[in-house]
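>>> Take a look and give me a structure for this.
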Amino acid sequence: MKIHADRDRCIGAGLCALNAPTIFDQDDDGMVVLLDSSPTLDNSSDARRLAEDICPSKAIRITDG
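I've put the predicted structure just below:
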């Protein structure tokens, strides 16, 4: 699994950093910062849920590999 965070689409809602702080953070402007683009299996369910459900701007995307 590979996580992509599109900072141009990000609106700074912060739901990603709040719900998966080992994978996402926010910079000083509130925009998404990807901490782990290839999370372990322990973190992968959090990442998939965020990408599919939580991000209001759909700035987070997951691809295979």
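
>>> CA atoms for contacts and neighbours, from now on please.
Will do.

>>> Okay, helices next: where are they in the chain?
15-19, 41-49 (DSSP state H).

>>> Compare the ones you listed and report which one is nearest to residue 59.
Nearest to residue 59 among those is helix 15-19 (10.0 Å), distances taken as Cα to Cα.

>>> just checking, what packs against the closest one?
Helices and strands touching helix 15-19, by 3 or more Cα pairs under 8 Å, 6 or more residues apart in numbering; DSSP states H and E, are strand 24-26.

>>> List the buried residues in the strand it packs on.
Residues of strand 24-26 classed as buried by neighbour count (16 or more other Cα atoms under 10 Å): 24-26.

>>> any chance of these in a markdown table, with distance to residue 51 too?
Conversion of these to a markdown table gives the following (distance: Cα to Cα, whole Å):
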| residue | distance to residue 51 |
| --- | --- |
| 24 | 11 |
| 25 | 14 |
| 26 | 16 |
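
>>> one more to put side by side:
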Amino acid sequence: MKIVVDRAKCEGLGMCEAMAHEFFEVQDDGTMVVLDENPGEEHRTELAAAVDACPVLALSLKD
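Reported below is the predicted structural model:
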């Protein structure tokens, strides 16, 4: 599984970080960093919740 970020859409709102802080971090300048782009399958539920929480639809998961 891979976390995909559409950088053109991402506004650094931090909903992803709130849902899955071990995978996402919003920097002081508002940019979001993916801490682990290829997480294990055991994290799918948590990451799907983070993807769904993104108000600008900037995140997706690819298998």
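
>>> Taking the centroid of structure 2, which residue is nearest it?
residue 16 (4.8 Å; Cα atoms, centre = their mean).

>>> Now do the same contact list for it.
Residue 16 of structure 2 makes contact with 24, 50-51, 53-54, according to Cα atoms under 8 Å, 6 or more residues apart in numbering.

>>> try 10 Å
22-26, 32, 34, 46-55, 58-59 (Cα atoms under 10 Å, 6 or more residues apart in numbering).

>>> What of residue 44 of structure 2?
Per Cα under 10 Å, 6+ apart, neighbours of residue 44 of structure 2: 1, 50, 61.

>>> JSON lines for those, including neighbour count?
Shown next, in JSON lines, are the contacts of residue 44 of structure 2 (neighbours: other Cα atoms under 10 Å):
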{"residue": "1", "neighbour count": "13"}
{"residue": "50", "neighbour count": "22"}
{"residue": "61", "neighbour count": "15"}
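
>>> rewinding a little: and which of the buried residues of strand 24-26 of structure 1 is nearest to residue 38 of structure 1?
Closest to residue 38 of structure 1, out of all of these and judged by Cα to Cα, is residue 24, at 11.7 Å.

>>> can I assume the closest one is in contact with residue 30?
No - applying Cα atoms under 10 Å, one finds residue 24 of structure 1 not in contact with residue 30, separated by 11.4 Å.

>>> any common contacting residues for these two?
Common neighbours of residue 24 of structure 1 and residue 30, using Cα under 10 Å, 6+ apart, are 14, 17.
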